[in-house]
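J.: this one's sequence-less:
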């Protein structure tokens, strides 16, 4: 998917109503108050010495940063929002964190985050486990970050 297609997908997410129930969507998953789109996904598994894994991570972070620059031209500089503390608060503190933030905290280390017209727009790089692919994610939500 090209950068223009990524921007178009984000625009569609902004215009789309939120579903009443959690479920898969055409490009990712959604629930009450949020959409998460999987804009891109890396190939295969990472059974080598780690260099391919590092290259893929760097590539996806560069894609996120390039897309972030274009969104910065629209909406200004994003906040950088680290999600590790949310995971820590849930696991160690037993705190209930609302979606989509709870799910994202388990596989996205940080987000570039904008507030636009009452909604939050975020970009992040997801990686569930070293053997699994990277994903470039776009999030649109009306749920405030905890």
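T.: Nice, thanks for sending it over. Keep in mind it's a predicted model, so treat the numbers as computed, not measured.
J.: CA atoms for contacts and neighbours, from now on please.
T.: Noted.
J.: quick one: the strands in this structure?
T.: 23-24, 28-31, 34-41, 79-82, 110-116, 119-127, 134-141 (DSSP state E).
J.: what's the most buried one of the ones you listed?
T.: When the strands of the chain are scored by mean count of other CA atoms under 10 Å, the highest mean neighbour count falls to strand 134-141 (a mean of 25).
J.: so residue 58 versus residue 68, what's the distance?
T.: Residue 58 sits 15 Å away from residue 68, going by CA to CA, to the nearest Å.
J.: and of the strands of the chain, who's closest to residue 104?
T.: Counting by CA to CA, residue 104 lies closest to strand 119-127 out of those; the figure is 8.1 Å.
J.: make a markdown table out of the strands of the chain and add distance to residue 11.
T.: Putting these into a markdown table (distance: least, CA to CA, whole Å) gives the following:
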| stretch | distance to residue 11 |
| --- | --- |
| strand 23-24 | 19 |
| strand 28-31 | 15 |
| strand 34-41 | 11 |
| strand 79-82 | 19 |
| strand 110-116 | 12 |
| strand 119-127 | 10 |
| strand 134-141 | 10 |
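J.: before we go on, here's another structure to hold up against the first:
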């Protein structure tokens, strides 16, 4: 009985460790991909674990400081910052940049507190719909 129990425990430990390792490698691969894409945009240098969360203090002041630094001084059309290691934020600040995003029929982000907060107000409009529904709504607006 003791050998069987030990085998089950070892199997469970191996299963749990395998899951953790797979999730870790998946996260690392995602992080490297996102980091490479966002490296083309200016932004404050993030801490390896906390991102820019330690620099934020008051979120409104942080965004105002970044806007002044990257938009007004460097004339950037977008900049990025990180809320911890897993929340990159790309701040679009120029109409041309936003226009490219809104004209695309690629799926829009449908998660996060900001989206869930405005979802009842936006509904399933052109701003947040995707696929065939987006194409139909787009044709209705611009014949």
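T.: Received it, and whenever you're ready, just let me know what you need. Remember, it's a predicted structure, so these values are computed and weren't measured experimentally.
J.: TM between them?
T.: Overlay of the two chains. TM-score (TM-score structural alignment, normalised by the length of structure 2): 0.28; 64 aligned residues with a CA RMSD of 4.6 Å.
J.: which one's more surrounded, residue 58 and residue 68 of structure 1?
T.: The neighbour comparison of residue 58 of structure 1 against residue 68 (other CA atoms under 10 Å) goes to residue 68, with 21 against 12.
J.: looking at the strands of structure 1, which is closest to residue 14 of structure 1?
T.: Evaluated with CA to CA, the strands of structure 1 place strand 134-141 nearest to residue 14 of structure 1, the distance being 6.5 Å.
J.: count the residues that sit near residue 134 of structure 2.
T.: Applying other CA under 10 Å, I find that residue 134 of structure 2 has 20 neighbouring residues.
J.: what ranges do the strands span in structure 2?
T.: Along structure 2, the stretches classed as strands by DSSP E are 78-83, 87-92.
J.: list the contacts of the last one.
T.: So that's strand 87-92 of structure 2. Contacts to strand 87-92 of structure 2, defined as CA atoms under 8 Å, 6 or more residues apart in numbering, come from residues 38, 77-83, 98.
J.: the residues you listed into CSV, with extra columns for distance to residue 7 of structure 2 and neighbour count?
T.: Below are the contacts of strand 87-92 of structure 2 laid out as CSV (distance: CA to CA, whole Å; neighbours: other CA atoms under 10 Å):
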residue, distance to residue 7 of structure 2, neighbour count
38, 46, 17
77, 58, 18
78, 55, 19
79, 53, 22
80, 49, 20
81, 47, 22
82, 43, 21
83, 42, 18
98, 57, 14
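J.: which members of these are the farthest-apart pair?
T.: Maximum distance among these (CA to CA): 21.6 Å, for 83 and 98.
J.: mind listing what's buried in the longest helix anywhere in structure 1?
T.: If you go by DSSP state H, structure 1 has its longest helix at helix 51-75. Neighbour counts using 16 or more other CA atoms under 10 Å place 53, 56-57, 60-61, 63-64, 67-68, 71 of helix 51-75 of structure 1 among the buried residues.
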